[in-house]
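Trainee: Show me how the following folds:
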Amino acid sequence: MFDSLGRALRRAGYATLTFDYSGHGASGDEIITFDPLIEDFRSASGWLADQGFARQICVGHEFGAAVALRSRPPAVQTYVLVSPVLGPLSYDWNLVFSDVQLSDLEHHGATTVPDDSESVRRQFTISKRTLADMSMVSGEDALRGLSVPVLITHDSFDEETGLLDRTREVFHLLPDGSLVEMTAAPDGIAGEYTPVDGVPIIDEAVDRALAASGSAHLPTLADVAAKWASRWVPVSR
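Mentor: Predicted coordinates:
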């Protein structure tokens, strides 16, 4: 997802930065909790500003969106939040972790989780604090006082996971100019269009056409994000 999004932004004239949070990718084996991730994000944004990139666009995915919102670096002029977690979610950890992992969490306070992504990392280290951070995200705390516009994107899977409902609940807290857009599923297969009550779509003409047809091909995340970036942080020529 981030690779294709980064390519789209670079084609549009933007410089991009990717980095590994503490406990992720090629970074160290720190236990993953929100507070160090927030500091990582602020440090990365500050370093970019020092290099002359004083107008920044932040892209955050799922829990990374919550981290980005809580970081609030001053150089960020707009956020693109992809399937963000903007409220508490309920998990049955017995279905997520093995008996050994649950025992480690209970008796040692931490455990490791295999990383099956394309990352160089083989495993993550998490703790009870990690699970609390994941379960108890507060959209109200994340959005309160935010002054820059936010683009939130959801795909068809977010209806099933409850992420879309969390966005509905906190939509009234979004700053002026913010929008929610339905995009194609990550695998590129168009999903069913689900009207979001009270949440405007970027293009009202497309909204009406999709609502009338019941289903249609949805725009890609890369296209939507590039359009949003050009609106709020136009490329300097």
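Trainee: alpha carbons only for contacts and neighbour counts from here, please
Mentor: OK.
Trainee: Can you point out the buried residues in whichever helix in the chain runs longest?
Mentor: When the chain is parsed with DSSP state H, its longest helix is helix 34-50. In terms of neighbour count (16 or more other Cα atoms under 10 Å), helix 34-50 has its buried residues at 34, 36-42, 44-46, 48-49.
Trainee: Let's see this one next, to set against the first:
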Amino acid sequence: MAEIRITTPRGVALSGTLDAAEVSAGTSADPAEGRTATAPARAVLFAHGFLADRSSRGRTDGLAKAYRAAGYATLAFDFGGHGDSEDDVVEVSHEVEDLEAASTHLAAAGYTHQVVHAHSMGALVALRAGSPHVRAMVLTGAVSGPIEHPWEEVLSPAKMAELTSTGRTTVLDDGPSGREELEISEQTLADFTEVDQAELLGTVACPVLLLHGGALVDGEEHPLLTQARIGLPLLPEGSRLEVLSGGEHALLDRTEEVAARALAWLEEVTP
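Mentor: Take a look at the predicted model:
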């Protein structure tokens, strides 16, 4: 395991964790160099969801372990303004730059065959990003079309008033890092609704696996699943939508199933 720092073109330092793929006993590995002597030059790059961090309440940790066992190195990082990365306003355009910078870092380390595994808003970021090194994307609970987010469940009336009057406000960060709050803007809210699905999905250059929970009582996941069904025909050949029956948006209790489905699909669509 190696803790790394990645500086984006706009000058924000991102904090991440790079882990080499699992190797057989007696084979040396140096994660700081980004590769091992025996592992193929493949890596999974994680993109966490809205107001989360690289661990995503443990979801990323479990997924990364499964990917490493299958021969992928893994890079999980905090978007700017999250976790241990430097301060930044949480906006999709910023996170697109962050993800592209992380992909470039992986490529410089020898990993030019990359898979992006992203969740929720991180999936929207992944769909907007344009890294030439990404061969496939696995997206859970993806924002793949315009969504009316229930902001009243995130922001108090006072915070909404501050956002309206100043254009920015903060929300508490209850994650494991030392960060106490995250900054959002009016653009943050617009990022969820101002999505031209045909334009967004029509420019994707690699196959995409969309994994969604199927719990009928999950008000958050249902509109996301609906958008995925509408948008699937717009994605490249090899793309697929799979529904995890009974699963909720976070899929925290379905990590093993998500990993198994992702790895089986990747065997089909990537060399």
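Trainee: And the TM-score between them?
Mentor: Remark: TM-score between the superposed chains equals 0.80 [TM-score structural alignment, normalised by the length of structure 1]; 206 aligned residues with a Cα RMSD of 2.0 Å.
Trainee: thinking again about what came up before, average offset between the longest helix of structure 1 and structure 2?
Mentor: Helix 34-50 of structure 1, aligned to structure 2 and superposed, deviates on average by 0.9 Å (mean Cα distance after the TM-score superposition for structure 1).
Trainee: looking at structure 2, where would I find the counterpart of that helix?
Mentor: Aligning helix 34-50 of structure 1 against structure 2 (TM-score structural alignment) gives residues 92-108.
Trainee: How are the helices of structure 1 distributed by residue range?
Mentor: Applying DSSP H to structure 1 gives helices spanning 2-11, 34-50, 63-71, 93-96, 99-108, 128-135, 139-143, 157-161, 163-170, 204-213, 221-232.
Trainee: so how far is the shortest one from its chain's centroid?
Mentor: What separates the centre of helix 93-96 of structure 1 from the centre of its chain is 23 Å, taken as Cα atoms, centre = their mean, to the nearest Å.
Trainee: got the contact list for it?
Mentor: By Cα atoms under 8 Å, 6 or more residues apart in numbering, the residues outside helix 93-96 of structure 1 that reach it are L102.
Trainee: which residue is nearest the centroid of structure 2?
Mentor: Central residue of structure 2 (Cα atoms, centre = their mean): A47, 2.1 Å from the mean position.
Trainee: I'd like to check which residues are in contact with it.
Mentor: Applying Cα under 8 Å, 6+ apart, we find A47 of structure 2 in contact with 54, 76-77, 79, 99, 116-119, 122-123, 125-126.
Trainee: Can you list the neighbours in contact with the match of helix 34-50 of structure 1?
Mentor: 6-9, 14, 34, 43, 45, 47, 79-80, 112-114, 121, 124-126, 128-131, 133-134, 188, 191.
Trainee: can we see that at 7 Å?
Mentor: Stretch 92-108 of structure 2 is contacted from outside by I6, T8, F79, V125, A126, R128, A129, S131, D191, using Cα atoms under 7 Å, 6 or more residues apart in numbering.
Trainee: In TSV: those, plus neighbour count and distance to P157 of structure 2.
Mentor: Converted to TSV, the contacts of stretch 92-108 of structure 2 look like this (neighbours: other Cα atoms under 10 Å; distance: Cα to Cα, whole Å):
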residue	neighbour count	distance to P157 of structure 2
I6	18	36
T8	18	34
F79	36	27
V125	29	28
A126	28	31
R128	21	31
A129	22	33
S131	18	39
D191	18	20
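Trainee: wait, which of these is closest to L182 of structure 2?
Mentor: Nearest to L182 of structure 2 among these: F79, at 11.1 Å, using Cα to Cα.
Trainee: which position in structure 1 aligns with the closest one?
Mentor: Under the alignment (TM-score structural alignment), F79 of structure 2 pairs with Y21 in structure 1.
Trainee: distance of its match from H172 of structure 1?
Mentor: 30 Å (Cα to Cα, to the nearest Å).
Trainee: can you pull the contacts of the match of F79 of structure 2?
Mentor: Applying Cα under 7 Å, 6+ apart, the residues near Y21 of structure 1 are S27, L37, D40.
Trainee: run the last query once more with 10 Å
Mentor: Neighbouring residues of Y21 of structure 1 by Cα atoms under 10 Å, 6 or more residues apart in numbering: S27, G28, E30, I32, P36, L37, I38, E39, D40, F41, A44, G64.
Trainee: same deal with P175 of structure 1?
Mentor: Contacts here follow Cα under 10 Å, 6+ apart; on that basis P175 of structure 1 touches L143, R144, G145, L146, S147, V148, P149, V150.
Trainee: ok so, going back, pick the one among the buried residues of helix 34-50 of structure 1 closest to L164 of structure 1.
Mentor: Using Cα to Cα, these come closest to L164 of structure 1 at F34, 22.0 Å.
Trainee: and the gap between that closest one and S178 of structure 1?
Mentor: In terms of Cα to Cα, F34 of structure 1 sits 25 Å off from S178 of structure 1.
Trainee: Check A65 of structure 1 too.
Mentor: Distance, A65 of structure 1 to S178 of structure 1, using Cα to Cα: 15 Å.
Trainee: Noted, bye for now.
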